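Asker: Provided below for reference: sequence and predicted model.
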Amino acid sequence: LHKRKADIRNDFLHQVSTLLVKNHDVIVIEDLKVSNMSKSAKGTLANPGKNVKAKAGLNRSILNEAWHKFFTYLEYKLKLKGGILIKVNPKHTSQTCIKCGHISKDNRKEQERFKCVKCGYEANADHNAAQNILRRAGLARITCQANLIRGRQQEPAEAYNSSSIVV
């Protein structure tokens, strides 16, 4: 049963990574340290961990989804195609306001909502984080350069808001 489950997971990861690589020349991801994210929360006898069961469940979910394997598939398939995989530092991507640049834990009090405490900007938290990731990657400039090579002129603002970008 475990082998069958692993085969199904690998098949799915290959299908999704192939689809993304087939439709996009540039893919930007957070450079997540999956091994650090899935470390045990048990602690020591002198300093026991908190929420150990919840953390164990989260670790199991992270490892079951095989994020690292998916990133590896994306990387090697993009190399074969001649595409680009950009990894950006994930630090504060979900706490930074895309409008004013203010960084605060208070900007993200809820899991799915982002509200800047400085300028009042509100958005879906994942969408705001994805825009921060794209901005860090300088994707607007890269897209403009790629379009110039293809003979299509595009301004950076248009490239940044382009519907061809998967967020």
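Answerer: Looks like it came in fine.

Asker: Please make it C-alpha for all contacts and neighbour counts, starting now.
Answerer: OK.

Asker: and residue 119, that's in a helix?
Answerer: No: assigned with DSSP: H, G, I helix; E, B strand; the rest coil, residue 119 falls outside any helix and is coil.

Asker: alright, now check it against this:
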Amino acid sequence: VYVEDLKVSNMSASAGGTKESPGKNVRQKSGLNRSILDQGWYSFFQMLSYKLERGGGKLIKVNPKNTSRTCPRCGLVSAENRKSQATFACIGCGYRSNADEVGAINVLRAGRAQLACAMSGAVRPLSAGTRRDPLQH
């Protein structure tokens, strides 16, 4: 099973700011933080990993960087690909889909690449959806 290795502590950091530079939307952020922490993600992933290993499976955590900004068709990584929370539209090739579906495809690919590298003994896992500039070859 492939999942994003989300940093819950970073996601639930305070928005309070300082006296000199007060935070914005502190009350809303406080509610979001409470919801994030109430989910008990750490415990969930611990139990999921345990159950998978008991059944012969494995939990693989994938770096979440750009999983929702990478086009699964052409590999272009751009913040412009994700103009709304729900919609993905690649500015390179025109591919359109639900943003969660695109994220899931990219997590699956990155997880498979990570697993393949671990099994082959490769030093560094491949980045899913990475597209290099053709002029720099």
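Answerer: Yep, that arrived. None of these values were measured; they are calculated from a predicted model.

Asker: ok, now which ones touch the counterpart of residue 49 of structure 2 in structure 1?
Answerer: Counting by TM-score structural alignment, residue 49 of structure 2 corresponds to residue 75 in structure 1. Contact partners of residue 75 of structure 1, counting by C-alpha atoms under 8 Å, 6 or more residues apart in numbering, are residue 85.

Asker: what about the helices in structure 1?
Answerer: Taking DSSP state H as the criterion, structure 1 contains helices spanning 2-23, 34-37, 52-65, 67-81, 125-137, 139-149, 156-160.

Asker: so which of the ones you listed comes closest to residue 90 of structure 1?
Answerer: Distance to residue 90 of structure 1, taken as C-alpha to C-alpha, is lowest for helix 125-137 among the helices of structure 1, at 7.6 Å.

Asker: circling back: name the stretch among the helices of structure 1 that sits most buried.
Answerer: Counting by mean count of other C-alpha atoms under 10 Å, helix 125-137 has the highest mean neighbour count of the helices of structure 1, with a mean of 20.

Asker: how about that one, aligned to which bit of structure 2?
Answerer: Following TM-score structural alignment, the aligned partner range for helix 125-137 of structure 1 in structure 2 is 99-111.

Asker: Distance from the chain centre to that stretch, please.
Answerer: 8 Å (C-alpha atoms, centre = their mean, to the nearest Å).

Asker: Mean deviation, it versus structure 1?
Answerer: Superposing on structure 1 places stretch 99-111 of structure 2 at an average distance of 0.4 Å from its equivalents, by mean C-alpha distance after the TM-score superposition for structure 1.

Asker: which residues touch that stretch?
Answerer: Counting by C-alpha under 8 Å, 6+ apart, 2-4, 60-62, 64, 67-72, 82, 85-88, 126-129 sit against stretch 99-111 of structure 2.

Asker: Pull out the buried residues from those.
Answerer: By neighbour count, with 16 or more other C-alpha atoms under 10 Å, those hold 2-4, 60-62, 64, 67-72, 82, 87-88, 126-129 as buried.

Asker: ok, and the closest non-adjacent residue to the residue positioned nearest the centre of structure 2?
Answerer: In structure 2, the centroid-proximal residue (C-alpha atoms, centre = their mean) is residue 64; its distance is 2.6 Å. Spatial nearest neighbour of residue 64 of structure 2, chain neighbours left out: residue 4 (5.2 Å); criterion: C-alpha to C-alpha, 6 or more residues apart in numbering.
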